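> Got a predicted structure plus its sequence, pasted below:
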Amino acid sequence: MKSIPVAYLASYSLSVLGNSVAAIVLPLVVLQTTGSALGAGTVAAATVVPAVLAGLFMGVVIDRINRRTSSVVTDLVSAAAVAALPIVDMITGLSLGWFVLFGVIGALGDVPGTTAREALLPAIVRHGGVSPERITGLRESLGAIALLVGPAGAGVLVALFDGTTALWITSGTSLAAASVTLLIPHRVGAIVTADGTAATPVGNAWRQLRDGWAELIRNRFVLVVTLMGTTAVIVTGALQGIILPVYFTEAEQPGLLGVVLSTIAGGTLVGGAIYAAAGRRGRRRSWFVVGVVGNAVGLAVLATLASVWMLVAGAFILGVSVGLFSSLIGVLSIERIPEHKRGRVMGTQNAFITAASPLGVFLAGALTEFTSLNIAAIAVATTWLIALIIALCARSMRNLEPIAHEDARIEGSTVADHA
């Protein structure tokens, strides 16, 4: 594999690793510093709205500047926001207000950073001599490894270092991600049209923003994928945030929660690896159906809450299916989202996904509180099943084979008509 895709995958892995470590370390540091669980919740809640707004509006910037540059800048913002906390702690000491402030600044880098890296992917395929199937499959597998290693690494950091000292290493992963991205040539990040010429932004920022949102609605493939992605995160948030923790707490086996969540990540690793190796074989519609049906089966098994081993089996089936399905959607997104609108479209998708996780936790918590844990689990599984049926029946998801280059021209139109 050439150096360009290697650098991209390394940067992606470091970014995911940093986020997974920060998700564990930062709340613990807030608790250690303030002694308040409400304070930790306040910091988490305060970052949601800025993250959503950044996803909605920063896509315009990502579509106007070099995407390699935007990836580096957003990683540096994230690194600086985390590194500022131990610096302030050394100078004046930390309070809840400082955590909220730098949490908000970090949120302004995290979601646009994810968007910039996703928007860069088609250029990595073009310049890196690698197939979309291979790089998306490898990306899913490496992301799963980072999600497996991150929480364990966070636990070690908190055990070895006191207070905000652990945040230096967390910040270092984002800095390392930015540094590795610099190994990608600057020309790779240039925004081009379907015929390979440089894309020139048309109109002011507000017009471009509306144009990107209109693309999300008109392009039926993008609309279905956005619906599925948002629903998937609602379901995942409900499972990981409420249903499984409550189940294992009531069973007096809280340690097994980590086993089930790790099994999902391990299954995703396997699914991504399978798609990286074999994704170019067979029809894409077949891969799509396997991924969708596997998701439904895995979640249905989890929703039974029958036994620990049933949950582990369901988690593995779900993880493998997620790895296959996410890899395929990554390939299709490369082909079917117009290059010069990727920042705005994917930024909006990431904004919805950012808001979806706390929504899933809230809804599952309310259902558990006012009905029962089993009803909440069944409701979550039913919600995902409805989304999957919609996806299976959607016209835009029937013909998933590669679109001919001459049909992929997107000047003044969308690729939705070809989906």
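Yep, that arrived.
> Please make it C-alpha for all contacts and neighbour counts, starting now.
OK.
> For residue 150, give its distance to residue 368.
29 Å (Cα to Cα, to the nearest Å).
> Which one's more surrounded, those two?
Using other Cα atoms under 10 Å as the criterion, residue 150 and residue 368 rank with residue 150 on top: 22 against 18.
> The more buried one should be in a strand, yeah?
No - residue state for residue 150 (DSSP: H, G, I helix; E, B strand; the rest coil) corresponds to helix; a strand is not indicated.
> element containing the nearest residue to residue 53 once chain neighbours are set aside, please.
Of all residues not flanking residue 53 in the chain, residue 351 sits nearest, at 7.0 Å (Cα to Cα, 6 or more residues apart in numbering). Residue 351 belongs to helix 342-370 when elements are defined using DSSP states H and E.
> what's that helix packed up against?
Where contact means 3 or more Cα pairs under 8 Å, 6 or more residues apart in numbering; DSSP states H and E, helix 342-370 is packed against helix 37-57, helix 59-62, helix 96-128, helix 205-218, helix 220-238, helix 373-393.
> Now render these as JSON lines, adding mean neighbour count and distance to residue 72.
Listed next are these as JSON lines, based on neighbours: other Cα atoms under 10 Å; distance: least, Cα to Cα, whole Å:
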{"stretch": "helix 37-57", "mean neighbour count": "19", "distance to residue 72": "16"}
{"stretch": "helix 59-62", "mean neighbour count": "25", "distance to residue 72": "12"}
{"stretch": "helix 96-128", "mean neighbour count": "22", "distance to residue 72": "8"}
{"stretch": "helix 205-218", "mean neighbour count": "17", "distance to residue 72": "22"}
{"stretch": "helix 220-238", "mean neighbour count": "22", "distance to residue 72": "26"}
{"stretch": "helix 373-393", "mean neighbour count": "19", "distance to residue 72": "35"}
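> take a look at this one as well, against the first:
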Amino acid sequence: MNTPLWKQRNFMLLWSGQLISWMGTEVSGIALPLVVLALTGSSVQAGGVAAIRGFVYIFWAIPAGVLIDRWNRKIVMILANLGSGLAMGSITLALAFHTLSVTQLYIISAIEGSCFVFANLGRFAAFPRVVSKEQFPAAAAQSGAASNIALLVGPPCGGWLYQATGGALAFFVDALSYGINAFSLFFITTSLGPETSPDRTAIHHEIKEAFVWLWHQPLLRFLTILTAGRTILSAGLYLLIIILAKEHHTPSSLTGLLFAIGAGGGILGSLAAAKIQSHISLKKSLLMVSLMSFLTFSFYLFALNYILLAGITMLFYAIDPLYDVTTSSYSVKVIPDRIRGRVLSLMRMVVLGAYSFGFFLTGNLLQYLGSRWTTAIYSLLLLLLFLATAKNKHLVFTKDVIPSTGDSKRVTVPASEDRSS
């Protein structure tokens, strides 16, 4: 019988440190676009600053993936978190001395984004090392709950701190949270490195090995594209909700509360996600999530007041955890640990590229077309993703095909035992 997750020391250190870091990120996440809007009045600039992290990820992802498979992942994550903390702390100082400019925000976001690449890949690669594969769906659901707890707490605090201090304290809280996460990681005792030491070859050979492996996994490639499509929307959703709230003359403090209400839905969804995912096939899970996401998001077209906006946001956030648990569990099952960092770097490069593009696209759509057309375009995107899922020949209802991690042979797993990402 497996030990409950909350009794597993190493998992809880990784999980709790990330929870605190996510809280800090959500606090500064709502302050950042508000600061940019205060400096420039431009939603394009707000989207551009937020998009830098993803653009930097594209630049660093592939070499970082190779290094994550070579280096001590624990040390990498500690140093990366400390670097991000220093970057966020510099914004606090610039605001305190009234010297902050948009140019500085672009540069600092690029630095923080570079550190984020290594911390993010390190965490994704290390996560399966602190829990068993059997417990991974539950651990993924708990991780999803942590992100929603952060969303529940962070934005209201960030909105209040922005109103009270102009954002300086919000960025200080984020900097402090990175330091706490680094401190928590320091006490993890299990090895977070690959199960087997990789052979040292030229970097381009190691990249090619991961690329070839991923190329021969059509279902994993499809899920990466599907995730990227959803990420375009989810990245811009933050800015879209802020603009919709402003159109309804909502104070900054209540704007943060919108995300807290959404997080409440996300927590409920996380609590149910692992159980639901264990009883339905991969295709049923993805179809259900895709259709519900399309229908729910379309209701933003009719969000004529604050209460409707809050209810739709809560429902939309409640749907996402099932998708995350399904897709992350699948990737853990099929990606060999020795190349996990490299394969994840390729996948995350696509997803984070979509994240940046989502901010950039949303900023421009809101600037030139307005909130209603932006909502309609993203509703159409979700409909296309649902249709692509329904038509994908590698997804079946009764049994999900799970490729062997050692070669190109395939084995079948009963739908009731499927776990996916």
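Sure thing, it's come through. All figures in this text were calculated on a predicted structure; none of them were measured in a lab.
> The residue nearest to residue 53 of the first structure -> the second structure?
In the second structure, residue 351 of the first structure lines up with residue 349, judged by TM-score structural alignment.
> quick one: residue 314 of the second structure and residue 268 touch, right?
No - with contact defined as Cα atoms under 8 Å, residue 314 of the second structure does not reach residue 268; the gap is 9.8 Å.
> The two: who's more crowded?
Comparing residue 314 of the second structure with residue 268 by other Cα under 10 Å, the one with more neighbours is residue 314, at 24 against 18.
> And for the residue mapped onto the more buried one from the first structure, nearest residue in space, chain neighbours not counted?
Under the alignment by TM-score structural alignment, residue 314 of the second structure pairs with residue 316 in the first structure. Ranked by Cα to Cα, 6+ apart and with sequence neighbours excluded, the top spatial neighbour of residue 316 of the first structure is residue 267, at 4.8 Å.
> how near is the counterpart of residue 404 of the second structure in the first structure to residue 339 of the first structure?
Under the alignment (TM-score structural alignment), residue 404 of the second structure maps onto residue 408 of the first structure. Distance of residue 408 of the first structure to residue 339 of the first structure, given as Cα to Cα: 10 Å.
> Equivalent analysis for residue 112 of the first structure, please.
16 Å.
> give the contact list for the residue lying closest to residue 365 of the first structure once chain neighbours are set aside.
In space, and not counting its chain neighbours, residue 365 of the first structure is closest to residue 242: 6.1 Å by Cα to Cα, 6+ apart. Going by Cα atoms under 8 Å, 6 or more residues apart in numbering, residue 242 of the first structure touches 361, 364-365.
> What is the nearest of those to residue 61 of the first structure?
When those are ranked by distance to residue 61 of the first structure (Cα to Cα), residue 361 comes first, at 31.3 Å.
> Can you give me the neighbour number for the closest one?
Using other Cα under 10 Å, residue 361 of the first structure has 21 neighbouring residues.
> wait, it sits on residue 246?
No - Residue 361 of the first structure is not in contact with residue 246 according to Cα under 8 Å; the separation is 11.9 Å.
> Where does stretch 331-339 of the first structure end up in the second structure?
Alignment of stretch 331-339 of the first structure against the second structure: residues 329-337, by TM-score structural alignment.
> What lies in contact with that stretch?
If you take Cα under 8 Å, 6+ apart as the criterion, stretch 329-337 of the second structure is touched by 125, 128, 133, 136-137, 140, 194-196, 220, 343, 402-406, 418-421.
> distance between that stretch and the chain's centre?
Centre-to-centre, stretch 329-337 of the second structure and its host chain are 18 Å apart (Cα atoms, centre = their mean, to the nearest Å).
> Kindly report the same for stretch 378-391 of the first structure.
That offset, for stretch 378-391 of the first structure, works out to 20 Å (Cα atoms, centre = their mean).
> In the second structure, what range does that stretch match?
Using TM-score structural alignment, the partner range for stretch 378-391 of the first structure is residues 376-389.
> Return the subset of the contacts of stretch 329-337 of the second structure lying in strands.
Using DSSP state E, the subset of the contacts of stretch 329-337 of the second structure located in strands is 402-403.
> before we move on, the earlier item: residue contacts, the equivalent of the residue nearest to residue 316 of the first structure over in the second structure?
In the second structure, the residue equivalent to residue 267 of the first structure is residue 265, according to TM-score structural alignment. Applying Cα under 8 Å, 6+ apart to residue 265 of the second structure gives the contacts 314-318.
> how about a cut-off of 6 Å?
314-315, 317-318 (Cα atoms under 6 Å, 6 or more residues apart in numbering).
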